[in-house]
Structures are given as structure tokens and as C-alpha cells.
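[1] the following block contains a protein sequence and its predicted model.
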Amino acid sequence: MQESWVDFAERLGADLHLELAGTGGRRAALMRALREAIESGRLAPGTRLPPYRSLAADLSVARNTVADAYAELVAEGRLTARQGSGTRVAERVAPLPSRTRTPAPAPPRRPVHDLVQGRPDPSAFPRSAWLASARRALAAAPHDAFGPGDPQGRPELRQALAGYLARVRGVRTSPERIVVCSGTAHALRLLSAVLGGPWAVEAYGLPFHRGLLADAGVRTVPLDVDGEGADTSGLGGERAALLTPAHQFPTGGPLLPERRTAAVAWAGATDGVVVEDDYDGEFRYDRRPVGAVQGLAPEHVVYTGSVSKSLSPGLRIGWMALPARLVPAVVAAKGEREPYAGAVEQLTLADFLACGAYDRHVRRMRQRHRRRRDLLVSLLAERAPQVRVSGIAAGLHAVLDLPEGGERSVVKAAAWQGLAVEGLSDYRHPRWRGPVREGLVVGYATPPEHLYAGALDLLCRALPPAE
């Protein structure tokens, strides 16, 4: 049976709508139609074009006409042709401006490199070790693990966390005083419902955390921040104080021992609560780990942590080590049918902690992050010696101090080069009226290994030249 024209076209390739019009013959008309489709953006970069035979059949033109048109557009840079990949629209082909309008300013390039803090490289997730723990956890899981669940969290995970946090962070707690949640943001939502407000917060901190407290009707009062952490002498009549004592976020300094003591004394004297966000306490490089404030006063400090920086934010697992008096209220606020932190993931993490895989992974990542940090520091010393780098004794980010008025221009220059990076002022409390700093918050854990050097090169290009 003879093959129909429709069957022939379907077998050969995808449809492409082109109107061949104008003078100069079929080849010139095809060239104009293809250029217009590419330059207008109708054919996006990377779009695969039909093979010669398919398009020639659709348009009722000779195969050589299509082949010649493709070849000329490849020579112009509008198309690319690779063996096994076909003919495609070239990347970053910009649309031509309208002839009847004033051209609009071209937008910054879409970020190709990412130095935004708080995003560990997802390719570093320990898949094999996690899978081994998941298999063991599922094999050993009791039947009740697949029921509605305890809003406080699986007892296996709370037991493993109590031992791990005591050993590694100096936290004084028990499984009965740990509540599993989906991360620090979830913990803050629960605590804001239980404690009420106002809260003292650091003058530089995560806007997202301030925002969720505001959404809960909690007013926040900024505390001054310097190289020794938050100035806790400014604590007064607040209900709670949200602090990052091990590694102030984002400026980087550890909380001075005297200020730790002052925070704990304030909580004891006012029946207040210190909420300790230990977001990256495992990652210290140049000094011994700074222990948790919670160890000084377990009945006045809520210790929060998660696996978002150490493993993956996608796991949605965090925890609170609570004063005994707050456990019932927090569990009640969490609810019987809360939709977070599934039982299988909790059981897997419990095994991951108990078998030592978590410790091994953290040590590997600590070495990797330190190498990345050292490369950042050495490259800046070579290419931008005028820029001071701070906050590098721990964590997954560094702060690059910039002169007054320089931050916005550097962030914009980086964006034009396809580099995503944030300014320090993005983290400043909107009601802070004290001393201010300008700079960049550079997350060095984020890019994949093969893109890291390129990201640092773009960063150095965006920085102001030495005077």
C-alpha cells in the first residue's frame, strides 16, 4: 500500500508553520520566514527544526532548498547543526527591536551561575548511603509507622537526635522534649502561635523569618549586630529572642560568651524564651565548634535545627529541643494530622544518624565547603584585594564588605553577567536605624563543581576595581 503524504510527514518530523511570501524565489522566502520566526522569539533557543525532507514535503519545495537555507542560517549563527542532535535554534539569539518603536533596554541575562546563600549543591546528596538507610528503616519499621503518626515525631528519630545533638552540639535534652517539624520556618510558625509576641530579632537576618512572624501577628524588634553577634544587652520586654549564636546570619560572627550569658539571664528573669537557630552549626573550619546556647539553660532556650544545609531542604525535616513546659502546647499547635515530615523519611534519618552515615557525610561536606571557601578567599586576594571578606570561620557563605553606595551597582553588574548574588542590605531589618553595612552575601556551597570556578570569575568581574 502506498504511503500517504500525511504518513510520510508524520514519520519524518514535527510540524513547523512558515509562510513563504515575497520576491526572490522559494529559497529567499524560506530564509526570510525562518529569520523572522527566530528573531521574533516564536522559535525559542534550543528548538529542534524538522529534518530537510520533512520541511521540504510540508512546504512543497525541493530538499536542496531547505538544506541550503539551514546551512546559511548556521553560518549566520542563528542555527546550530550537530550530528545526532539535528538542527536547532542557536542559544541567546536576541529578538530584533521593532522598527516602529523605541527599543527598550535589554534585560539582564537570565542567571547562569548562582552564588545565593542557603542552597547546598543538590548533586552532593548522598544517594547510596541514604538508600541503604531507607532499606534498613523500612525493613525494621513497626506497623504503626504507617498509621496516622504522632505529631511529636517518630520516637526512633527523636531518640537518635537526642544522642546526636548532645554529642555534637552540646544540647541537653531527651526524646520526650524533642518535636520533629519540617524545618526552622515551621518551628517559628509553631512557636509564634504558642509564645505570642513581640520578639527580638537580629538587625540582620532572614527576611523570610521576619515575614512569617509578621504574618502571625508578631511584632519584631531589631537588636544591633556587630562582629561578636547580636548585642543582647538590648533585650527588654520581648516575649522571645530569635538568635543565631553559632554563626550570626548573615554577617558571620559567633555570639560573644558574655552576650550568651546575658541572653540566658534575660530569659530567666523575664520568663522569656531564647529561640536558637543553629542553621549551620556542624560546618566550622578554623576553630573548635561553638556549642549551643541551649546547653546553658535548657528550660529557657528552644533549640532549632534541620537537615536543610547538611543534606537537603527537599527532605523537609527539622526539630526543636524544647523546655519541658512548652512541649504540650507546641504539639497541640502542630496538630494531629499535620502534613509535614513523613514517617519513612523520619525513620530513614534515624538510621542515617545511628549508623554514622550522617557524621561521615558532614565531614565530607565540611572538607568540600572549606576548599570552596579557600578558593573564594584566595581568588579575591589575587583579583580584588581591596574587598574585605568576613564571616568565613563557619557556614556555607561569606560576606564581602563594600564601600557605601557600592552594593547595588555590584549586584546589578553581576546580574548583567548572568550571576545571581545577594546584597547584605537585603537582610537588614526595615526598622533598623543604627549603623549599617553594605556588601555581598556569597553562597559558596550552591554551584555544581564544574560551574564553581566560572561563578567566582564573574563575581570578580562585577566587583569594583582597586583604587
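    Cool, the structure landed.
[2] going forward, measure contacts and count neighbours with C-alpha atoms only.
    Fine.
[3] next up, the contacts around Ala292.
    Residues in contact with Ala292 (CA atoms under 8 Å, 6 or more residues apart in numbering) are 169-171, 245-246, 276, 278, 303.
[4] which of those residues count as buried?
    Burial by neighbour count, 16 or more other CA atoms under 10 Å: within the contacts of Ala292 this picks out 169-171, 245-246, 276, 278, 303.
[5] please compare the first structure with the one that follows:
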Amino acid sequence: MTDLAAFPRRAWLRAYGAAVHDLPDRALGYEEPLGLRELREELCVYLARARGVRCDPEQIVICGGLLAGLAIVRRALADTGVRCLHRARVSHRALGELSRGTVSGPATGWLDVDGAGLVVDALPRRSRQAVLVEPAGSYPLGARLSAARLTTLTEWARRQDAVLVESDLNAELDHDGVGLPALQGSLPERTVLIGSTSRALAPGLRVGWIVAPPGLVGALTAARRATEPGQPVLEQLALARFLAAGDLDRHLRRLRSTYRTRARTFANLLEDAVEGGRLDVPACGFHLVMGLPPGAADESSVVAAAAAAGHRVRLVGLAGHVLHGPPLPPALVLGYGALPEAAMARAVQALTGAMAARGRRPDDEPAGSAATPPRG
């Protein structure tokens, strides 16, 4: 969870008030098929400046966030003849249902992830394929797509006439503010970019966007009508004013600085308290992955022990993000977005208490694989 306490209430109130004051009566009727044009125009300017995206307002479809956007894209891909959407087998668990046939779309192909990002060498040489990729950092393992893999992926897409579906989940939250530009900027004719305000501002806003090649916009619009009839107009106009005033840029600068400091502090506390635990700290976002030390019990036991202790610390095991294929070495996904620095020591104490309560195997024999980096 992002830091909800950091939500820029005053700036948003100004933008929302201006939206209510200036909104023409006709805009309170049924929404435009692609979403409010003023927001789409402002997104073109912002995404070009901040992410290197190349598009015009007619290529943007407003949606309810990342999950809603991906559901719309999956349906549109199926409607245009795409047979398989390949994606990382270790990914955000909330996206799992979108890969299990509960949402209309193409079949799912599974790819591994390692220290250089999505493993794309195994992509099939067949037509009517698509790939879901997170170049800025594959969640939760955090690896950026290497330059060599990016080249391989774009060459494959051109050769196979394939579609690349780019998730911009954490790209704006690069701790140094110099993250990779969007893949869409280098291959706009074959890339569908999905973005959202959920991590930069708050998931409760329910505003996201899809940037697509012109040839896919019609299918996306039809899929949006079928799955998500529309988005609240006032929130769209408020976001447009928020962008135009530069308030998102200012908010993101503060947030990056906050997360950079919290990541360093949290990692240092964990390294001091958990002997033998392996830490992976992604360069963007607001979480880290801690491999359980040798001799630790399986991660589900540690998660259960923390829940049973009644602490206000909710642990999430890495296994919940393994959507397909063999398990990974036991590890925990630890978020610090909503964790103030003053509370970090107590959180680490609760974690080590849970590990002490249920964190040893009955025979106390080391589990050698637990110390290996949690890559999938």
C-alpha cells in the first residue's frame, strides 16, 4: 500500500474545486467513449514529459486502474485475434485471476523472471501473440528489464507482429527519479501502456489509462463498454487540473525522497535484526523481499505466527505471488509505503517475534535453499 497519509489533500481539493466550478452541464451526462478529453490531453503532455510516451488524445482510453485496464486489454486482444498473452509466472497476486480464465481473454503463457527481468528468450515464434512486461521493475522481485532483453523483446515483437502490454505500475516511483523511459516511446506501434494513479496518489481514486496504437483503440473502446461502462467525470477533470498545475510532479518528488529514505532505514533495521536473511530492495516502489534465513520454517508458518500474535503487522509470503510453476525459496514481501520510520523498529520486532515463535523447523535442520536469492 502506498502512503495514504501523504495524499496531497490541499492540492487535490484545489483541483477538485476547480473541476466542480468549471464543469459544463453537458459533462454531467454520459461520459465520452474514451473518457474525458481534457484528461486525455493532459495525460499526453504529462506522459511525454515524464515517461517518454508518444501518443495523442485519441490513443488514450480512461479506465478504473491497473486491474480494470488489464481486463479491458485482455478482452480487446482476444477480440482482435491474439491467441496467447505471455506473462511472468511470479507476479502481483491480485492479477492472478486475470490469468486463470475468469476474465475473457487469450490463453496465458508463463515466463520466468531473473536478475535481468523477464526471460524473453523462450518466447514462441508464432503469430498472434502478446507479452505483459514491467520494464521498470517486475513486481515483486523488482528486477528491471535489461537493455539486451529489451532489444530481444522489441525485435521479437516486430518479427512476429506481436503486441507488447506494458505495465507502468511502479515506474513513476523510481527512488532516484531517473528510471527507464516507457517502452511505448520506442515501439508505439506495437505497445499498449497501462498506467494508474493507485501508487502515485491512492487506489481509492480508481483512475487509470490505456495508451494504445490507433489500430487497437476501437477494440479497447468496445471492451471498455462491455466491462466498465465509464469513470466518474469529476475525478477525471480534477486529475486533469492536478496534472496541468504540476501538482503530480511535485507530489512524486516528495514521495520518491520519502521512499528512498524509508527503504534504506527499513533495510538497515532488518539486516541488523535478521541474521542470514537475504534482502532484495527494488529501485522503485515501496517494498522489499527478504529471503528467510537458513533453518527458518516455511514462510506460511511465519505469516501465520504474526497473524496469531495480534500485531498490527500483516506479513505476505512470496509464495502467494508465484502464479505458475515450481515454488521459490521461502521469502517475505515487506511493504514500507505506509510504514512511518518511527514505527519500523516495532514492525521489525514483531517480525522477529513471529520468526522466533514459528520460524524454526521441528528438526532444526538448515534449509539451505532459503538463503538463495528469491528469483523465479
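    Cool, the structure landed. Only a predicted model underlies this, so the values are computations on that prediction, with no experimental measurement involved.
[6] return the member of the buried ones among the contacts of Ala292 of the first structure nearest to Trp199 of the first structure.
    The closest of these to Trp199 of the first structure turns out to be Glu276 (CA to CA; 12.7 Å).
[7] trace Ser301 of the second structure over to the first structure, please.
    In the first structure, the residue matched to Ser301 of the second structure (TM-score structural alignment) is Ser409.
[8] can you confirm its match is in a helix?
    Yes - under DSSP: H, G, I helix; E, B strand; the rest coil, Ser409 of the first structure falls within a helix.
[9] out of the buried ones among the contacts of Ala292 of the first structure, the closest to Gly147 of the first structure would be?
    Closest approach to Gly147 of the first structure among these (CA to CA): Tyr303, at 28.3 Å.
[10] quick one: contacts for the counterpart of that closest one in the second structure?
    Aligned counterpart of Tyr303 of the first structure in the second structure: Leu193 (TM-score structural alignment). The neighbours of Leu193 of the second structure, taking CA under 8 Å, 6+ apart as the test, are 165-168, 184, 210-212.
[11] quick one: the strands in the stretch 151-300 of the second structure, in order.
    163-167, 191-196, 208-211, 278-280, 287-291 (DSSP state E, counting those that start in this stretch).
[12] rewinding a little: burial count for the match of Ser301 of the second structure?
    Neighbourhood size, Ser409 of the first structure [other CA atoms under 10 Å]: 13.
[13] wait, what's in contact with it?
    By CA under 8 Å, 6+ apart, the contact list for Ser409 of the first structure is empty.
[14] thinking again about what came up before, distance to Gly317 of the second structure for the strands of the stretch 151-300 of the second structure - can I get that in TSV?
    Below are the strands of the stretch 151-300 of the second structure laid out as TSV (distance: least, CA to CA, whole Å):
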stretch	distance to Gly317 of the second structure
strand 163-167	23
strand 191-196	25
strand 208-211	28
strand 278-280	14
strand 287-291	9
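[15] from the contacts of Leu193 of the second structure, which is closest to Trp156 of the second structure?
    Closest to Trp156 of the second structure, out of all of the contacts of Leu193 of the second structure and judged by CA to CA, is Val165, at 13.7 Å.
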